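> Next comes the sequence, and after it the predicted model I'd like to discuss.
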Amino acid sequence: MAGAGAGAVMCYSPSPSSPSSITTTPTCMLTITNRLPCSRFLSPHGKSYLKQRYQRPVYVPFSRIYAIFWGPKRTAVSHETELSLGEFVLTGSGAEGGDSANKTKPQKVLISVASSISEISPKDWDACAEEATGLENYNPFLTHGFLSSLEESGSSVKETGWFPQHIIAQDEFKNILGVVPLYLKSHSFGEFVFDHSWADAYYSYGSRYYPKLQCCVPFTPVTGQRMLIRNMWYKDQVFDKLVWALKHLTAKLQVSSVHVTFPSETEWHQMRGHGFLQRIGMQYHWKNRNYKNFDEFLMDMKQSKRKNIRQERKKIAAQNITMKRLRGDEIKARHWDTFYKFYRNTTDNKWGRVYLTREFFHIMGEKMGDKVLLVVAEDGDELVAGALNLIGGDTIYGRLWGCLPDAYYPSLHFEACYYQAIESAIELNLNTVEAGAQGEHKIQRGYLPVTTYSSHYISDEGFRRVIGDFLVRETDQVKQVMQILHDSSPFKDGIHQSDDA
């Protein structure tokens, strides 16, 4: 989960009629609290790189948007914006191909903002997502079902610092041409691409980093399309207008930046031409080399690694633990209630933040159906641990893990999260298992590093230049680390599991 970051407090006066409402005035003063050291910007001499390179004072005019921080569940953001962002005329004859959205040739693209995904029909949203990726690359996290589960459950809403600002492109006939999952954010939690030091640097120079715009799937470090556009002859024009809308909304709301996290590699390259800074990261994925079973996968590994995995799996049977993989209707309400306890135990033990509500699991399970794979461990008749996965077109996505408080079962985490997912991918003939962010221990279990991407548009030119310089050096470091990790691969010589290998 995302780590802690800098917090900001703005002066406010509660409304007498509502203790939770906030009012702001032009006399608000910015106070920095819980400031993290700007360690990622340190020079070899220990001085802040930003302080060396960014010397001019920053004057920031008051915006219509205010982010107020005083702890979890009480972050509030108020905004004032028009729903319409603009109208554009399409160019070209359309002779290159057909139009899947409608039979009448459109002339215009209209861009607007929706403050809830419920304002967009599931049919239209999912048509954009499916045509953007293709069914073979179906991504469950981009569906209306998953994103609406986050909003309906109170997980990604204004009150938690995730104010939906989804961008919609439609033609003059009201046909939805493209959508973008977007949030106005008052913090940097739940993103998995860390910019807390950037916020700290802003505050050090008297500027305001929050609120910011975040284009992503909340709490989900999974690569996927971010510009969800239907397969039309003018889709490139729609892409350009949606990227323009991100930048235009940043200026319109007078926020510091917009961040597109875990986009596809193609989008990442395209957005560079629109003035976005490029950043890379690293995750650990398992690749299926047309294995017929788990033992065949093991035979591709070095002898010592193969032996270690077999010993870990034997420990599960020795503890009389039964592993089950449940999908769709097999997952009952009691399973979700128990899994929520597991989830809370994980966040409590790891000093994490509770992003998801109990209701989220019930709503998501109902909406996503057999796209959900819940691995559970039973000790007798008792559920003692579980791992939540979602199934895509060619990938199993491992998301969350947890167990009962004070429970200790050696190797159970590896079995539930990694080996069961591998077995499932082999059985379902899927190409990849994505095991989430972080964790070098995954390498010895067959998951190798792959590159992830993010794009960042910084409004202030001075900060944009300095952060851009920082990202160049960070990219070199990430590439070096990835090469070192690949060199310690657990696979036999000549066997490459990763797309980046």
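It's in. Numbers count the residues shown, from 1 in each chain.
> alpha carbons only for contacts and neighbour counts from here, please
Noted.
> can you map out the strands along the stretch 401-501 of the chain?
Using DSSP state E, counting those that start in this stretch, the strands of the stretch 401-501 of the chain run over 432-437, 448-458.
> right, and those strands - which one's nearest residue 225?
strand 448-458 (11.3 Å; C-alpha to C-alpha).
> Run through the neighbouring helices and strands of the closest one.
strand 257-261, helix 265-272, strand 277-287, helix 461-487 (3 or more C-alpha pairs under 8 Å, 6 or more residues apart in numbering; DSSP states H and E).
> Can you mark which positions in the second one are buried?
The neighbour-count criterion (16 or more other C-alpha atoms under 10 Å) identifies 267-268, 270-271 as the buried residues of helix 265-272.
> still on that earlier bit, let's have the helices and strands packed on strand 448-458 in CSV, adding distance to residue 394.
Output for those, formatted as CSV (distance: least, C-alpha to C-alpha, whole Å):
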stretch, distance to residue 394
strand 257-261, 21
helix 265-272, 17
strand 277-287, 11
helix 461-487, 23
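> Second structure follows, compare the two:
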Amino acid sequence: MPIQTLSRLADLNPASWDALLPSAQPFVRHAFLSALEDSGSVGAGTGWQPEHRLLRDARGELLAALPLYRKRHSYGEYVFDWAWADACQRAGIAYYPKLLCAVPFSPVHGARLLGDLSAHGAMLDELTETLPGLGISGLHLNFTDAAADAVLSGRAGWLERIGCQFHWHNRGYRDFQDFLDALASRKRKQLRKEREQVALQGVEFDWLGGDQLSEAQWDFVYACYANTYQVRGQAPYLTRTFFSLLAERMPQAIRVVLARQHGRPVAMAFSLTDGEVLYGRYWGCLGEFDRLHFETCFYQGIEQAIAAGWQRFDAGAQGEHKLIRGFEPLITRSWHYLAHPGLRAAVAEFLTQERAGVQAYAEAARQALPYRQAD
């Protein structure tokens, strides 16, 4: 059966796509990915050109799919291959375009091979065989789940890359104080002091679902989000329209915490949830406030996760500042097929060395966790 290419998810029945998903995680749902496309956050002029691959059975029913993009740069991926691209340029090898199976702008591990896993081996083999003829340097899968890892492990030509994130785990805490009681005394005092510093500035917080925010509040959310890029002289990845479309298409997954000082909104953190995990994604502040980032992005999320009974809080990329606040190291995986044999051999050698460093870093981080040692 031939593999089809789909350039617009809007052309596919949302129920057909979502029926392939193994969990309720929001990031590969039709609503999320189509909102990126329909809002112009991905597509023409962004360097993220949708080229999703579909496989149907003999009756025409959707059997398997890959959320796939033709990339002309490496922005917004969070698995950094800029050094590979630079090496190719020096060697006279074209690194772009490349094909990427991932969720744009979202370093969240989860399902990438959607639907019947038994069909994906053949799909991947067919894709890699056609890369040279299409003028594409490679195929990459970022932040994969265990199911994709099993398909790709040991598969000819594929290289595994690991990374390290930091996630908070809910171990049945009754409330935030119960969580604090699990920490060593010095760390417990530090977290309590940081929260007190925010409260003394007169800052209060409101949690809202996706169907509870007005368009004016979404304007504020976007202004905060965009400001985090503009202060670095960069353009934001997402458009304002994306947030309105997402609120319309999957409001039940959205959680926004708004920070107010004397009734005036000053900061926000935007998250998604699948009912088991809280995924912190974007934050922004329109002023200077001591320790407000830690409170808005971490402590509010932990408190909300405890209250809702969510099992995990994934607060995004980056790390050490999360470690001392109880977020634990987690190994993430991505997979890379590079068509040029010389490039593949060089990257394989690099990844062997990098793997040892990442594993050592994760172990050192685990030893530095702030939890009390058992007596």
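Looks like it came in fine. Keep in mind that this is a model prediction, so the values were computed, not measured.
> Tell me who's in contact with residue 229 of structure 1.
By C-alpha atoms under 8 Å, 6 or more residues apart in numbering, the contact set of residue 229 of structure 1 is 128-129, 131-132, 177-179, 235, 238-239.
> actually residue 175 of structure 2, not the one I wrote
303, 306-307.
> what's the counterpart of residue 256 of structure 1 in structure 2 in contact with, if anything?
Per TM-score structural alignment, the equivalent position to residue 256 of structure 1 in structure 2 is residue 137. Listed by C-alpha under 8 Å, 6+ apart, the contact partners of residue 137 of structure 2 are 94-99, 131, 338-340.
> So which of these wins on neighbours?
residue 99 (26 neighbours; other C-alpha atoms under 10 Å).
> And what about the aligned partner of that residue in structure 1, helix, strand or coil?
Structural alignment (TM-score structural alignment) places residue 99 of structure 2 against residue 213 in structure 1. For residue 213 of structure 1, the assignment made with DSSP: H, G, I helix; E, B strand; the rest coil gives strand.
> Just to check, residue 213 of structure 1 is in contact with residue 254?
No - here residue 213 of structure 1 does not reach residue 254: they are 10.5 Å apart, not a contact under C-alpha atoms under 8 Å.
> burial measure for the equivalent of residue 320 of structure 2 over in structure 1, as a count.
Here residue 320 of structure 2 is matched to residue 440 in structure 1, going by TM-score structural alignment. By the criterion of other C-alpha under 10 Å, residue 440 of structure 1 has 14 neighbours.
> what's the distance between residue 440 of structure 1 and residue 113 of structure 1?
40 Å (C-alpha to C-alpha, to the nearest Å).
> what's the closest of the helices and strands packed on strand 448-458 of structure 1 to residue 121 of structure 1?
strand 257-261 (23.5 Å).
> Structure 1: helices as residue ranges?
Ranges of helices within structure 1 are 49-53, 122-133, 144-152, 196-204, 235-252, 265-272, 294-298, 303-318, 333-349, 358-368, 412-414, 420-428, 461-487, based on DSSP state H.
> Residue range in structure 2 corresponding to the longest one, please.
Using TM-score structural alignment, helix 461-487 of structure 1 lines up with residues 341-367 of structure 2.
> what's the mean deviation for the matching stretch versus structure 1?
In the superposition with structure 1, the average deviation recorded for stretch 341-367 of structure 2 is 0.7 Å (mean C-alpha distance after the TM-score superposition for structure 1).
> in that stretch, what counts as buried?
343-344, 347-348, 351, 358, 362, 365.
> Now those residues in CSV, please, with extra columns for distance to residue 42 of structure 2.
Formatted as CSV, the buried residues of stretch 341-367 of structure 2 follow (distance: C-alpha to C-alpha, whole Å):
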residue, distance to residue 42 of structure 2
343, 28
344, 28
347, 28
348, 30
351, 29
358, 31
362, 33
365, 35
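> what's the closest non-adjacent residue to residue 448 of structure 1?
residue 284 (4.9 Å; C-alpha to C-alpha, 6 or more residues apart in numbering).
> ok, that neighbour - how many residues close by?
For residue 284 of structure 1, using other C-alpha under 10 Å, the count is 23.
> just residue 337 of structure 2 next, same as before
Residue 337 of structure 2 has 21 nearby residues by other C-alpha under 10 Å.
> That one and residue 160 touch, don't they?
No - contact criterion C-alpha under 8 Å: residue 337 of structure 2 and residue 160 do not qualify, at 9.2 Å.
> to the chain's geometric centre, what's the distance from stretch 238-245 of structure 1?
21 Å (C-alpha atoms, centre = their mean, to the nearest Å).
> Next, the buried residues of that stretch.
For stretch 238-245 of structure 1, by 16+ other C-alpha under 10 Å, it's 238-239, 241-243, 245.
> Stretch 151-158 of structure 2: how far from the chain's middle?
23 Å.
> Check stretch 10-24 of structure 2 too.
19 Å.
> hmm, who's touching it?
Against stretch 10-24 of structure 2 from outside (C-alpha under 8 Å, 6+ apart): 28-31, 34, 38, 62-65, 111, 114-116, 274.
> May I ask which two of those are separated the most?
38 and 116 (27.3 Å).
> Now for the match of residue 99 of structure 2: which residues touch it?
Taking C-alpha under 8 Å, 6+ apart, one finds 182-185, 250, 255, 257-259 in contact with residue 213 of structure 1.
> can you do 7 Å?
182-185, 257-259 (C-alpha atoms under 7 Å, 6 or more residues apart in numbering).
> Under the alignment, what does the residue nearest to residue 448 of structure 1 map to in structure 2?
By TM-score structural alignment, residue 284 of structure 1 lines up with residue 166.
> close enough to count as contact, that match and residue 326?
No - Residue 166 of structure 2 lies out of contact with residue 326 (C-alpha atoms under 7 Å); the separation is 8.9 Å.
> re the thing from before, PyMOL command to pick out the buried ones of the contacts of residue 175 of structure 2?
Selection of buried members from these for PyMOL, criterion 16+ other C-alpha under 10 Å:
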select buried, resi 303+306
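> Considering the contacts of residue 175 of structure 2, which are maintained in structure 1?
Using both residues aligned by TM-score structural alignment, their matches' C-alpha atoms under 8 Å, structure 1 keeps these contacts from those: 303, 306-307.
> Could you export these as CSV, including distance to residue 206 of structure 2?
Formatted as CSV, these follow (distance: C-alpha to C-alpha, whole Å):
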residue, distance to residue 206 of structure 2
303, 12
306, 16
307, 14
